[in-house]
Every structure is written in C-alpha cells, then in structure tokens.
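[1] for reference, the sequence and a predicted model appear below.
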Amino acid sequence: MTNGSARSGTTRRWRQRPLLVVLAGLLSSLVIVFYGLACGYRLNWTPSQSLGLWRIRPLAGAVATGDLVFVCPPDTPRFREAHMRGYLRAGLCPGGYGPLIKTVVALEGQRVEIGHKLEIDGRVIAHANVRKSDGRGRPLSSFKGGVVPAGHVFLHSSFSASWDSRYFGPVPAEGILGLADAVLTYAP
C-alpha cells in the first residue's frame, strides 16, 4: 500500500463521517417522534389552542362539559370541505385529518341555539360570536341549532376564528381520543 492510497482511505472515512452523523440524527428523530406518538404526545400548529406540545390523557370516566379534549372529526362532506379550505391539518384520524383540540360545551340532550352568539340551554357562551365569513372572505354557514343527539358532543374554542361546532354541529363522542393536556405551549 502506498502512502497516497493510505491517505485516500483516511480522507474517504472523514468524508463519510458527516453523512453518518446526519443519518444517526435522522434515525434518532424518527425514534423520538414515533415514541412520542405512541405515548400520546401531539404538536398543535393551529391557533384555536396554544401552539406547541400537548399530550392526550385517557378519560377516567364519561366526558363532561368543560373538558378540553382531543377529538377526531368524522369524515363527512363538511369536514372534507374544511380540509380543502385549510381549516384542518392532515393527520391519522379517519379521512386523513389531524385531531382537533376543543372544549366540550354541550352534551347529548342539551339545546343549542345559534344566532349572532351561541347559547346552550339559554346560557350565553363567552367568546362565541358566529362569523359570516372566514379570514379570506369566504362565506361560512353556521349550524342551525337544536338538541345535541345521543352519542354526540358540541365543541367550542374561545379563539375568535376557531372552526368548531358553531359551524359543523355536534360530533360523535366516540371520536374523542382523550383529554388534552398542555405540555410545552405558547399562546400567541
């Protein structure tokens, strides 16, 4: 082996080292992401709740009003349109949607009235004005109101531009993944 070929082998190893470091970093990142998903951790990038890292905690009993929950939206024409408009992110829920983080404000059997504001059994819900158009000026139609059907919940977010049950109506309670706990979040 000549001195030149020895240097060539050493140079080749030094050139491969950054690639190995990058591959090890990518593999580590993938392991962390999959472990986090398996343990119930999710990132929220939508402003309807604080941005950042959240955890899904299993329900200890029945869902109650005031519970902040992760919920998979049903795969309906209304949600497909919302996804096309950019209201929903892609994710692992049926239909390819990401779960929503919303507060349960009404349970089955409760009466929902929607006008310029939202009322549940005659009680006005704060921060729940109903918009006629979205941030791009596209028309929004609201839920007409009525009694929340059996097996369903009515969801709300106090973020003024949130797309919630004011617009899509009650959703099946079976889509609730668990309670939403903020881990490391930032409220813009």
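    Looks like it arrived, so ask away. Computed from a prediction, not measured in an experiment: that's the story for all the values here. Numbering: from 1, shown residues only.
[2] only C-alpha atoms from now on, for both contacts and neighbour counts.
    Fine.
[3] need the contact list for W163.
    Taking C-alpha atoms under 8 Å, 6 or more residues apart in numbering, we find W163 in contact with Y87.
[4] secondary structure class for it?
    coil (DSSP: H, G, I helix; E, B strand; the rest coil).
[5] roughly how far does it sit from T65?
    According to C-alpha to C-alpha, to the nearest Å, W163 stands 19 Å off from T65.
[6] secondary structure element holding A24?
    Using DSSP states H and E, A24 sits in helix 3-38.
[7] take the one below as the second:
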Amino acid sequence: MKKILRMAALAAPIAGSVVLAAGVLCYLAGARVNTSKSIPVGLYWTSDRPVERGAYVVLCPPQVGVVAEALRRDYLPAGFCPGGYGFMMKKVVALKEDVVDISDAGVAVNGALLPLSAPLRQDAAGRPMPRYQATHFVIGNSEVLLMSDVSSTSFDGRYIGPVNRAQIEAVIVPVLVRHDERPIHPPPARPAQHH
C-alpha cells in the first residue's frame, strides 16, 4: 500500500505538469476558453477572420479610468494585458459610421435596440454603475462597439463606450460552447391528440 501511495505522490506532479504543458500548447495554437457571462461559455479558437458585425473577439481592455475602477470592483479579472487587466471576450455590435444611442432602455445601433443592453444603475453591492458619457454618437473609422449578447449584467460598451480596433487580439470562433437551452417564454401547449 505504501508503494502505491508513493507512486501516486510521484505521479500527481508529473500529471499536473503534463496537463499544464498541454494547456499552454493549446493556448499557443489558438485555443481560448471563456468562463465569463459575456459570450456563451466554452471553447473558442482564434482566427484571421475580419472584425465585422456579429463576430466574437478577444481583446485587451482600454486603459481608461472606468476600466481601472471595474478591475478594483472585480467586474474584470486581473491578467497580462497592459494595466494588469485580463482579456475580455465580447461581440462586435457596431462598426464605423454606425449611429449609437445609449439610454435607460438600452443600447440602440442604427435605431435598433439591442436585447439585454439596458445599463444597470447600480452593481450587486449597491454602488452606482459608471455610464459612458456620450448618449448619442457615431462610431469612428478605427473604433468598434463591443457588447454581450447573452447577459444583461456584462461590463461592456454601455459603460466603456467604443474601443479602438487595435485593442482586439483576434476574432474568435466558437468550437464547443454551451447555449442556454431554456426558452424565454414557455412553448405553447400542444393540442390534445385523439386516437
């Protein structure tokens, strides 16, 4: 029994090192894992696809006061981006020359209100949420507006505003993601079948 325990004690660090090395290799090859509520949870792969409306992207957040405060409040993780921020993953919802309006009802792009986009007045701790200062603006040539398409509580463009395309590391493509299968409204009842 002691021999088995000794072998297990030796094998555990080796197995951990193998798993860590495999994770690093997958990351270097382009794998990205999302565990946040910003986009569907799961495995993504970086690509050379263009940054266009509807694409998911991974980016380093801009080094602005509102993002620094978000890090202090634990809305964002710490990481290896400039400023000590972790990477963000969001969906591109607006590009150059798109007209954006931010109101209490939410974020509208070219007149269409985005679902789940109403800014929160306060966070879970009761602190007032920041608001992007402009309520009506046009996206510039080198800008994009990034939002969540799956969470009403994501820290995104409704608070940060547009970001420069240079912040984007890559467009990411879903490989294996979990979608919320629950319907928003219950499905209609089936008519009774008579046999």
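    That came in fine, so what should we check first? Keep in mind that this is a model prediction, so the values were computed, not measured.
[8] which helices and strands does whichever strand in the first structure runs longest pack with?
    Using DSSP state E to define each element, the first structure has its longest strand at strand 176-186. If contacts are counted by 3 or more C-alpha pairs under 8 Å, 6 or more residues apart in numbering; DSSP states H and E, strand 176-186 of the first structure sits against strand 51-57, strand 68-71.
[9] kindly reformat these as JSON lines containing distance to K132 of the first structure.
    Formatted as JSON lines, those follow (distance: least, C-alpha to C-alpha, whole Å):
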{"stretch": "strand 51-57", "distance to K132 of the first structure": "26"}
{"stretch": "strand 68-71", "distance to K132 of the first structure": "25"}
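[10] just those: most buried one?
    The highest average neighbour count among these, using mean count of other C-alpha atoms under 10 Å, belongs to strand 68-71 at a mean of 24.
[11] in the second structure, which residue range corresponds to that strand?
    Counting by TM-score structural alignment, strand 68-71 of the first structure lines up with residues 56-59 of the second structure.
[12] hmm, who's touching that stretch?
    So stretch 56-59 of the second structure is contacted by 39, 51, 87-92, 167-173 (C-alpha under 8 Å, 6+ apart).
[13] swap in 10 Å and give it another go.
    32, 34, 39, 44, 46-47, 51, 81, 86-93, 146-149, 163, 165-174 (C-alpha atoms under 10 Å, 6 or more residues apart in numbering).
[14] pretty sure R53 of the second structure is touching M147, no?
    No - counting by C-alpha atoms under 10 Å, R53 of the second structure stays clear of M147, with 11.1 Å between them.
[15] nearest to I120 of the first structure, of the helices and strands packed on strand 176-186 of the first structure?
    Closest to I120 of the first structure of these, according to C-alpha to C-alpha: strand 68-71, at 17.1 Å.
[16] what's the average distance of that closest one to the second structure?
    Here strand 68-71 of the first structure, set against the second structure after superposition, deviates by a mean of 1.5 Å using mean C-alpha distance after the TM-score superposition for the first structure.
[17] give me the most central residue, the first structure.
    Taking C-alpha atoms, centre = their mean, the centroid of the first structure lies closest to L100, which sits 3.3 Å from it.
[18] in the second structure, what stretch matches the longest strand of the first structure?
    Residue span in the second structure matched to strand 176-186 of the first structure, by TM-score structural alignment: 168-178.
[19] only the buried residues of the matching stretch, if you could.
    For stretch 168-178 of the second structure, a neighbour-count test (16 or more other C-alpha atoms under 10 Å) marks 168-174 as buried.
[20] which one of those residues sits closest to A125 of the second structure?
    For these, the minimum distance to A125 of the second structure (C-alpha to C-alpha) is 30.3 Å, reached by I168.
[21] how far away is that closest one from A108 of the second structure?
    22 Å.
[22] for H179 of the second structure, same thing?
    On the measure of C-alpha to C-alpha, H179 of the second structure and A108 of the second structure end up 24 Å apart.
[23] the two - which one has more neighbours?
    Remark: of H179 of the second structure and A108, A108 carries more neighbours, 20 against 11, as counted by other C-alpha atoms under 10 Å.
[24] name the nearest residue to the counterpart of that one in the first structure, ignoring sequence neighbours.
    Per TM-score structural alignment, the equivalent position to A108 of the second structure in the first structure is E119. In space, and not counting its chain neighbours, E119 of the first structure is closest to E113: 5.1 Å by C-alpha to C-alpha, 6 or more residues apart in numbering.
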